[in-house]
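# generate a structure from the sequence data that follows.
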Amino acid sequence: MSEMVLYEKHGPVAVLTINNPPVNVFSPGVPEGIKAGLERGNADPEVKAFVLIGGGRSFIAGADVKTFNLPREQQPDMRGTIAKLEANPKPVVAAMHGNALGGGLEVAMGCHYRVASRALKVGQPEVKLGVIPGAGGTQRLPRVIPLQEALTMIVTGNPISAEKAHEFGLIDELIEGDLLEGAVQFAQRAGESGELPKIRDRDVKLDIPAHMFFNVATERVRKEARGLIAPLLCLEAVKGAVELPFDEGLQREGELFLQAQRSDQSRGLRHIFFAEREAAKINGVDRSVKPREIRSAGVLGAGTMGGGIAMNFANAGIPVTIYEANAENLERGLATIRRNYENTAKKGRLTLEQVEERMALIRGTLSFEDLADADYVIEAVFEDMNVKREVFGRLDAVCKPGAILASNTSTLDVNEIARATSRPEQVLGMHFFSPANVMKLLEIVRPDKVDDQTLVTSVQLAKTLGKVGVVVGVCDGFVGNRMINQYGREAQQMVEEGASPRQVDDAMHALGLPMGPFEMSDMAGLDIGYAIRQRQAQEAGREKSDTFMDRIVEAGRKGQKTGAGVYSYANGRTPEVDPVAEQIIQDSRAEKGVEPRELTQEEITKRLVYQLVNEGAKILEEGIAQRASDIDVIYVYGYGFPASRGGPMHYAETVGLENVLADIKEFHEQHGDTWKPAPLLERLVREGKTFRDALSAQPSAVS
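As a prediction, the model looks like this:
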């Protein structure tokens, strides 16, 4: 018996417990253990039935994604295991709790019966990694539950509850109380009857008007897939379940799985899957350092950002106090939070009782001293260094010893902010992205003197708040905004040369981004970029910045919030080309003596993405980012770079770093020093290496 699958007898029932923590993925050793357990129980005349259950917190959370790139013969034998379960002469009962996802659900469907705890989630999320179910999921699920429901689960990858699965017939019985005890009793009854189910799932015949059903389904999936191939391959595989005998459909599923697995889209999605998990590791911090417990929080500022941050704490069940100096602003901020929750309730994602529970965790105050007992305090005040320093000086005086003080600054020097306190080892940046209650990314900014426990606590807090936390170093704009500054500057430069904002944005849509640079700027507020440009101009010794974007802001157009920016928003949030902005652009070109030229979509795409890549390489070499994959995570979760492209650094490796560098050198000759190649990029190309190899220049990750 494999140690990954434990065997014990409960009277006439053999219990096979999967022991592959933390979530029992289907790794090498698991299939061998299941098969050996079946053989042992089948050889024992006292055993009348089996229970297959997961140890710890889950049944089987899915296939081991780490094995996807292995040769087929080296991958865990999931199909063979399922076939063994299905053909077993004694009843096998899958007892499911936690998650039964992907391969986990496929294994369960190979069993003769399925029972579950009510907290179970079941699903086929393979599409979210750019693949399709590959061990019979597309063939068995449509035979077990209604075809439309099966297709929706497989194409979207979204899980369903145990109650819904029971309603559909996917689960035979919901167990109240102890799952193992209930499953053993169920298996004992099945074993005593001496009969397997009369019809195996694989033998169910699907009798539906397939042609009409799949014509409608194909049109819907194609529209919702937005250029992704895996949802369409899922549809094709499910179609095989209806039109082909089971074994032929299974063969077709395998062929489609390999087609999806070998695609660039799947490689990109799997890259992000692993990159997100890698981002939680902190270079140079020993894994023995444990986080502090955060029982209460404080937020300075009841504006859009402060209110959103406070909602994150309430959503996580952590009481939070919001300080605001102005009573009217505080009242407005709390009203906005309530409205946001009530709108969520109207969409069915919260109950009215949950709205009140979360509002009860949020307390507004006009007294700075009410922050004194908070374990973790985040400021979200005006982006000005003098204001930040004053705020942190006051926090240092008021907050209890050991309290962590964090700044939500998006660009400012967190080292300087920390110096305004007597506790720089407990000060860092926590850069939320707007809207803070929605966006998953959280840049955790690591200043020079912050201690390891503060850093580890902040990384853990990001998880608690449901964020993807990425540790970054201190520089102007950190990782995300430093790179987006180059991206936005290049977008503006191309408009100066002759492209229209619409052309530039559409090039990014074609790449898969939901918004282009000008649409994004309008949504964020053009006054934010304006303030940054003016600060940077003054720091560079210039009187002011004077681009066409500056002129648009100076004309009172600050984006969506004022109804006009680069675009107009007469019809809500839909950007429409605006003749006023167009005239400002034309006037700016004329004053500078620029003769407009045509730019191709290919040039626009390269110039935008390769600016990200080149700046990312500089950031990586400086140690501002711990690893290239962290940059990809930041751009996927914070800026809408398509996960199927794997982020800008992975995308560059897909194109070929040597090809990217060749184009950058050409742009350098044409457009000057804003295109000077990053030394790291040149070195990697010269040595035939990738961005992953750049880790060797940084401290080892030990946590």
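
# going by C-alpha atoms from here, please, whenever you check contacts or count neighbours.
Noted.

# tell me, how many residues neighbour the spatially closest residue to residue 173 that is not a sequence neighbour?
Distances taken as CA to CA, 6 or more residues apart in numbering put residue 115 closest to residue 173, at 4.8 Å, once the chain neighbours are dropped. Residues near residue 115, counting by other CA atoms under 10 Å, number 26.

# now for the host helix or strand of residue 115, which elements pack on it?
Using DSSP states H and E, residue 115 sits within strand 113-116. Secondary structure elements in contact with strand 113-116, counted by 3 or more CA pairs under 8 Å, 6 or more residues apart in numbering; DSSP states H and E, are strand 92-96, strand 173-174.

# after the first one, next one along is what?
Sequence-wise, the next helix or strand downstream of strand 92-96 (DSSP H and E) is strand 99-101.

# quick one: that next one to chain centroid distance?
With CA atoms, centre = their mean, to the nearest Å as the basis, strand 99-101 stands 19 Å off its chain's centre.

# any idea which helix or strand comes after that strand?
Downstream of strand 99-101, the next assigned helix or strand under DSSP H and E is helix 103-110.

# give me the residues contacting that next one.
Defining contact as CA atoms under 8 Å, 6 or more residues apart in numbering, one finds that helix 103-110 is touched by 25-26, 59-63, 78, 81-83, 85-86, 94, 100, 114, 122-124, 133, 135-137, 140-141, 201.

# here's the other one to compare against:
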Amino acid sequence: MASGQTLDAVRESAQSINDVTTYARVGTVAVITIDSPPVNALGGAVRRGLMDAFARAADDSEAHAVVLACAGRTFIAGADIREFDAPDPDAPDLLDVLARIDACPKPTVAAIHGTALGGGLETALCCHYRVATPSAKVGLPEVALGLLPGAGGTQRLPRIVGAQTALEMMVLGKPVAAAPAHEIGLIDTIVEGDLLEGAIAFARNAVLSGAPPVPVRERSEGLSLPHDAELFARFRADNARAFKGYQAPENIVRAVEAAVTLPFEAGMRREAELFQELFASRQSAALRYLFFAERQTARVPDLPTGTPKRPIAKVGVIGAGTMGSGIAMNFLSAGIPVTLVEQEDAALERGVAAIRRNYEISLKKGKLTPATLDACTERLHPSLDMADLCEADLIIEAVFEKMTLKQEIFARLDGIARPGAILATNTSFLDINAIAAATSRPGDVIGLHFFSPANVMRLLEVVRGSATRPDVVATAMGLARTIAKIPVLSGVCDGFIANRMMTPRMDAAQALILEGPLPWEVDKAMVAYGFAMGPFAMLDLVGLDVIGWDPATSTSSTVTQVLCETGRWGQKRQAGFYDYDATRRPSPSPVTEALVREFQFRAETQPRLFSGEEIVERLLLPVVNEGARILEEGIALRASDIDVALVMGYGWPPVTGGPMFWADTVGLEKIIARLEAIGETPAPLLRRLADDGAALHTWPATA
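Now for the predicted structure:
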């Protein structure tokens, strides 16, 4: 039967089970179709449809096999996460639905296109067979939400692919493409032509084979794969660094251990226990919060509905340094041509070489093909003439952080850029309005603050000036998604959101070492909290000489100034706050300790011991306070935007949810009391919310 005829047969015999589910029969094969845009998530209506449709299929004497398919752009992409925190989710429960699919006495085939993730793959695992298009992807990424697959995934997947592969899929959480999924036995066949036609043919052949279908729960080939008693201990040891600070990976390992050592039903009970432990944890609550917060950042409440977006077909970047070349890569990788402009040929060549080198690194890691590398580099047009930007739809300035220089460039662009072109600055601190004032078109000027390395970091602060037009804002927010960034809208202030927020942390760290703790003790507390590195290690990495130190005006009045004056600039000099060996491995420095002790003596305060918790509070409470001020000033739209900015831009540990979410877990009353104890004036917003018994991380409630 040709593909068109197959579709016609399904349509002609289709009967509605409910608003999102139909039941049809093509000869002796029942076809159950889910159509619940946008991603066929396992919400209440889908669960009811599946329950009733599989009951009908089991009772249909003329149906000898069943195909489960989905309309739209994807198979079931996962559970409806919005229901996770619902006090009384709609019946039926997903486990009951999957038990019905699992118990179907007739061969069942999941026809997968797009993605089958989380609950979607767990649904497919309850079918006897899985077929897929070549472009399909499957996976169990619940670890990203601080959870484990809680609908049998930890028990069924190892039975097919083995414990080792199952652990890798669930702990790493990365989707697997159809071809490798077929190689490990997770996908039974790849359908090159029409998926539905191929799935129906596969189902017919399964019936004709005469072999009784075996539910995955009863299969054991994966559990029979060679593995020794040390597999789980070895996996823990090999991934200890990735596990650090996270609960979900360990619970996933325990669940897979149960799959290997216990009967299926006992393993399911163990999975449920381990899932519930995670679901009730603060970590999972924080990660689920961030999941929704990321998706909300692009929503700008005060943009009129239907605000048009300007087409961006060509981009210009001024400055081929580290930031400029990294910014250019984002657009090149998205298929957008870039003209990269520098003043001097040597600087331009370095920038082009850096772009090529970064792509070649990705090629070696298997992240792109040679053809993709060539296509990206062919889109790059180096130039020494700013006039070559005359046809660009978007021009991004990425030069040294000096106001007069940026104003000079924007004044020149005013006479070069075509009418309607967006003029953007990558400044991380400077006043966007003052830069826009250098042009005759301030409405076309916006800040696009990329974080270093710009081709890697996911955060993009979109800074709206007082004159920036709505369509420019809408274009920038949409474009961020095009180049795989998370956009956070900011108003104009010194440092915008992320840099302004984290400045108090550095100030507090510098002040704290005068009271007793040494730099590495401060760093140790921050790493224990969950940061990848502490503030002093970060200063050494960036370079003490590039964070505002000027040898012409240095007065030896701070520890940092003295370190700079003596040539201790950080890792690049093998000496900063730490000493570094030839491999840049740090060790506490006796020189720095003596210097800090000298400054402590000058401060005339009695140094004392600080606990790790005290150090964390001293450094992070001022960050929370600054965040509340940012909200009061309208610099950020939402508290959740601040959390996303700090997690994505500064490596704030995701398991804490970000500073605003963390503040609520500590308690706003305690936050206020501790701020007052360290001599900080709490922001009025904190007091108002505490008095009202309201939360900070959901402010404003109407956003």
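
# whereabouts in structure 2 does the strand holding residue 115 of structure 1 align?
Under TM-score structural alignment, the counterpart of strand 113-116 of structure 1 in structure 2 spans residues 129-132.

# how big is the offset of that stretch relative to structure 1?
Taken over the aligned residues, the distance from stretch 129-132 of structure 2 to structure 1 averages 0.6 Å (mean CA distance after the TM-score superposition for structure 1).

# what's in contact with that stretch?
So stretch 129-132 of structure 2 is in contact with 107-113, 124, 178, 186-191, 195, 199, going by CA under 8 Å, 6+ apart.

# likewise for stretch 150-157 of structure 2?
Outside of stretch 150-157 of structure 2, the residues that reach it under the criterion CA under 8 Å, 6+ apart are 94-95, 98, 119, 121-122, 125, 140, 148, 166, 186, 216-217, 252, 255-256, 258-259, 264, 267-268, 271-272, 275.

# contacting residues around the residue mapped onto residue 219 of structure 2 from structure 1?
Under the alignment defined by TM-score structural alignment, residue 219 of structure 2 corresponds to residue 204 in structure 1. Counting by CA under 8 Å, 6+ apart, residue 204 of structure 1 makes contact with residue 143.

# show the buried residues in the contacts of stretch 150-157 of structure 2.
With burial judged by 16 or more other CA atoms under 10 Å, the buried subset of those is 94, 98, 119, 121-122, 125, 140, 148, 166, 186, 216-217, 252, 255-256, 258-259, 264, 267-268, 271-272, 275.

# residue 15 of structure 1: what's its closest spatial neighbour, skipping adjacent residues?
Counting by CA to CA, 6+ apart, the residue nearest residue 15 of structure 1 is residue 51, at 4.7 Å.

# what's the local residue count around that neighbour?
By other CA under 10 Å, the residues close to residue 51 of structure 1 number 28.

# check contacts around it.
Counting by CA under 8 Å, 6+ apart, residue 51 of structure 1 makes contact with 13, 14, 15, 16, 92, 93, 94, 95, 183, 184, 187.

# SS state for the closest residue to the second one other than its chain neighbours?
Meaning residue 14 of structure 1. Here the nearest residue to residue 14 of structure 1 in space, its sequence neighbours aside, is residue 50; by CA to CA, 6+ apart that works out to 4.8 Å. Assigned by DSSP: H, G, I helix; E, B strand; the rest coil, the conformation of residue 50 of structure 1 is strand.

# quick one: map residue 50 of structure 1 onto structure 2.
Residue correspondence to structure 2 (TM-score structural alignment): residue 50 of structure 1 is matched to residue 66.

# just checking, its match touches residue 31?
Yes - counting by CA atoms under 8 Å, residue 66 of structure 2 does reach residue 31; the two are 5.9 Å apart.

# got the buried residues for the match of strand 113-116 of structure 1?
Buried residues in stretch 129-132 of structure 2, defined by neighbour count with 16+ other CA under 10 Å: 129, 130, 131, 132.

# can you tell me which two in those are farthest apart?
Between all members of those, the longest pairwise span (CA to CA) is found for 129 and 132 and amounts to 10.2 Å.

# in helices only, show me the contacts of stretch 150-157 of structure 2.
94-95, 98, 119, 121-122, 125, 166, 252, 255-256, 258-259, 264, 267-268, 271-272, 275 (DSSP state H).

# what range does the longest helix anywhere in structure 1 cover in structure 2?
Of all segments of type helix in structure 1, defined using DSSP H, the longest is helix 601-622. Correspondence between helix 601-622 of structure 1 and structure 2 is established over residues 612-633, with TM-score structural alignment as the criterion.

# contacts for that stretch?
If you take CA under 8 Å, 6+ apart as the criterion, stretch 612-633 of structure 2 is touched by 497, 500-506, 508-509, 512, 522, 525-526, 529, 636-639, 642, 659-660, 663, 671, 674-675, 678, 680, 682-683, 685-686.

# mind checking which of the residues you listed land in helices?
With helices taken from DSSP H, the overlap with the contacts of stretch 612-633 of structure 2 comprises 500-506, 508-509, 512, 522, 525-526, 529, 639, 642, 659-660, 663, 671, 674-675, 685-686.

# what subset of these is buried?
Buried members of those, counted by 16+ other CA under 10 Å: 500-502, 504-506, 508-509, 512, 522, 525-526, 529, 639, 642, 659-660, 663, 671, 674-675, 685-686.
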